[in-house]
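[1] missing the sequence, but the structure's below:
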């Protein structure tokens, strides 16, 4: 079942191909939101297993079968999710989702206002992500991404599907939280690999997507924390967009080594050889959400295939030595892909 939430782009060719493959195509006629679209697709479908996926996700060979095998072979599993890559060559991992909370909202806001808080917050997220990034066996997680998840119709019907009060974002986080509260586990499955050509839906109307994000964030915090959550959502948003935060974001960042504007693959030279290093990749100098590149040695240069995945933009990389227990900082670099 394909649900078209009034895409501004012409979907004629895709619709024709989907119908030829036996899919059912539903034109919503308006942008009803991700939650509403998914719920409609679930009602129109007939299978015992449901796979929810964004249109910008590509399944690599064997990934769907691996997800089904894990879901059906383990008791009390609410949903399973794949290992998500940024590029088809599988060299850059997406960050795992971190469950939002009142504490996280406050910590994240401080990270928009202080260099010390920013470093502490982003490193805390990295420590949470490392076990998931490094997992070679099925790993239980606190939440998954609604951009690609497999579950049974029984679980979906039992827990009520997505809450349509979330216009975009947080509808999946809310549902996965309800799954765990009902005694179900959430599993990420190494070996079930997908490529997410990130935010192809959101970039068609970035301002609307951002507005819906803040609306959903407020509703989520209010739903689970009541009046304190709603007040915290309003207060933290105001601080993040305050002149204080703007001055912090505009501060000189002398600690970042700028490699300039580059058309060819840059080379990142680390200060020392590492048995295992992690390069976190992001377009945000605050490293609030970053992907992962693992390697060894004293340098990293993207392969031609990896370099193709870098569209024109400014990128930031933070190096960490992860050879031992605690990640050790190596440096931060930036370049603009032209």
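    Great, that's in hand. Not measured: the values here are computed from a predicted model.
[2] For the rest of this, base every contact and every neighbour count on C-alpha atoms.
    OK.
[3] element containing residue 315?
    Assigned by DSSP states H and E, residue 315 falls within strand 313-321.
[4] List the buried residues in that strand.
    Using 16 or more other Cα atoms under 10 Å as the test for burial, strand 313-321 gives 314-321.
[5] Stretch 286-298 now?
    Buried residues in stretch 286-298, counting neighbours by 16+ other Cα under 10 Å, are found at 286-295.
[6] take the one below as the second:
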């Protein structure tokens, strides 16, 4: 049995995947005891044939249709062999000692949850991911900074990046793994939040480093698809993981603010001709997609409620305690880019957010 199964989800564009597999091939030349599984998520450009031709040492699992990052990961989990699962984005390259440093804390029992890599910029000169934090509305923020000493101690974090992390198969399955309802975006933050609630550690390993083209894989997904996930997944996290005290009031606030954000951003977004007309078929209805997805879809809502009940039974600490440890700025406003920040500011969204925080007693009324 291989010592670790490295799962690499991929969808179209073999050139994006090339540096990743070339660095893994060099890694494998020094230590061939692990397996590399490329999970092709329904590519239509010959990616499967390219991997099999150029990298026959890697195993390819081809999905019939594109289902998103989380489903591709789950396919890899089902098809892989090792007890140690390693998730790696296709838009990365790894250092020679990346894998050993990443999995050693799991194999030794030092960490009983998740270990994560330091994600660097493509040039390897700066850290783009030194952990993550979030705000009271469920929006996440990556923490960048200078590269830590690779010989330094493990760094406790709220979550590891799902594009460069390791976890034992046992822990992954026992804790429910990545939630397939997330599709993409925030699935790793949700997973880390749950792990911390049940007392499992998430730690970054300073000596495990990965170069990463930030958001290059995500960039090929349609705007409509990304918009839906950015709006819905923070709400899913809050619904599943929030404390019982004040939960309904907090959810009502979060849904109201997400609906306001949705209307402002979709109506004000500058896009090619016809784009908003296409979006209208998805979003511009009497009932917003937020309500449709979280309230009207009875089966999904029931499933989320069941997940929440399971988490509440297993938790060893509260979400308040998780926030106290990992969320130093819980009212920090979230925006995708400067254009969106200006749009939200002009429309008065951030003032609405502050008023609702005050009404819920989250910040002072002064």
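    Ah, there it is. Every value quoted in this text rests on a predicted model; they were computed, and no experiment measured them.
[7] coming back round to it: now, which of the buried residues of stretch 286-298 of structure 1 sits nearest residue 57 of structure 1?
    Here the nearest of the buried residues of stretch 286-298 of structure 1 to residue 57 of structure 1, counting by Cα to Cα, is residue 291; it sits at 16.4 Å.
[8] Quick check, the closest one in contact with residue 282.
    Yes: Residue 291 of structure 1 is within contact range of residue 282, at 6.4 Å (criterion: Cα atoms under 8 Å).
[9] mind listing the helices for the stretch 51-200 of structure 2?
    69-79, 98-107, 169-174, 187-197 (DSSP state H, counting those that start in this stretch).
[10] export these to TSV and tack on distance to residue 88 of structure 2 and mean neighbour count?
    Supplementary listing: the helices of the stretch 51-200 of structure 2 in TSV, determined by distance: least, Cα to Cα, whole Å; neighbours: other Cα atoms under 10 Å:
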stretch	distance to residue 88 of structure 2	mean neighbour count
helix 69-79	10	21
helix 98-107	11	20
helix 169-174	15	14
helix 187-197	12	24
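[11] Just tell me which of these ends up closest to residue 326 of structure 2.
    Going by Cα to Cα, the one of the helices of the stretch 51-200 of structure 2 nearest residue 326 of structure 2 is helix 187-197, 9.9 Å.
[12] Which strands or helices does the closest one pack on?
    Applying 3 or more Cα pairs under 8 Å, 6 or more residues apart in numbering; DSSP states H and E, one finds that helix 187-197 of structure 2 contacts strand 202-212, helix 223-241, helix 298-314, helix 319-326.
[13] just how off-centre is that helix within its chain?
    Chain-centre distance of helix 187-197 of structure 2: 9 Å, with Cα atoms, centre = their mean, to the nearest Å.
[14] so that helix aligns onto which residues of structure 1?
    Against structure 1, the aligned range for helix 187-197 of structure 2 is residues 171-181 (TM-score structural alignment).
[15] now what about that stretch, what contacts it?
    Applying Cα atoms under 8 Å, 6 or more residues apart in numbering, the external contacts of stretch 171-181 of structure 1 come out as 34-35, 78, 99, 142-146, 159, 161-164, 185-186, 216, 220.
[16] are any of those residues buried, and which?
    Applying 16+ other Cα under 10 Å to these flags 34-35, 78, 142-146, 159, 161-162, 164, 185-186, 216, 220 as buried.
[17] just to revisit the earlier point, matching residues in structure 2 for the strand holding residue 315 of structure 1?
    Going by TM-score structural alignment, strand 313-321 of structure 1 sits over no part of structure 2.
[18] residues making contact with the helix or strand containing residue 124 of structure 1?
    Of the helices and strands defined by DSSP H and E, residue 124 of structure 1 is found in helix 115-134. Contacts with helix 115-134 of structure 1, where a contact means Cα under 8 Å, 6+ apart, come from 93, 95-96, 98, 107-108, 110-112, 139, 141, 286-289, 292.
[19] so how far does the match of helix 187-197 of structure 2 sit from its counterpart in structure 2?
    Averaged over the aligned pairs, stretch 171-181 of structure 1 sits 1.8 Å from structure 2 after superposition, using mean Cα distance after the TM-score superposition for structure 1.
[20] quick one on the thing from earlier: by how many degrees do the helix or strand following the strand holding residue 315 of structure 1 and strand 313-321 diverge?
    Next along the chain after strand 313-321 of structure 1, taking DSSP H and E as the criterion, comes strand 328-337. Here strand 328-337 of structure 1 points in a direction 160 degrees away from that of strand 313-321 (axes from the mean of the first three to the mean of the last three Cα atoms, to 10 degrees).
[21] by contact count, what packs against strand 328-337 of structure 1?
    Counting contacts by 3+ Cα pairs under 8 Å, 6+ apart, strand 328-337 of structure 1 is packed against strand 256-262, strand 268-282, strand 313-321.
[22] which of these sits most buried?
    strand 313-321 (a mean of 20; mean count of other Cα atoms under 10 Å).
[23] can you list contacts of that one?
    Under Cα under 8 Å, 6+ apart, the answer for strand 313-321 of structure 1 is 270, 274, 276-285, 327-338.
[24] still on that earlier bit, got the helices of the stretch 51-200 of structure 2 as JSON lines, with distance to residue 51 of structure 2 columns?
    Below are those laid out as JSON lines (distance: least, Cα to Cα, whole Å):
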{"stretch": "helix 69-79", "distance to residue 51 of structure 2": "16"}
{"stretch": "helix 98-107", "distance to residue 51 of structure 2": "21"}
{"stretch": "helix 169-174", "distance to residue 51 of structure 2": "26"}
{"stretch": "helix 187-197", "distance to residue 51 of structure 2": "27"}
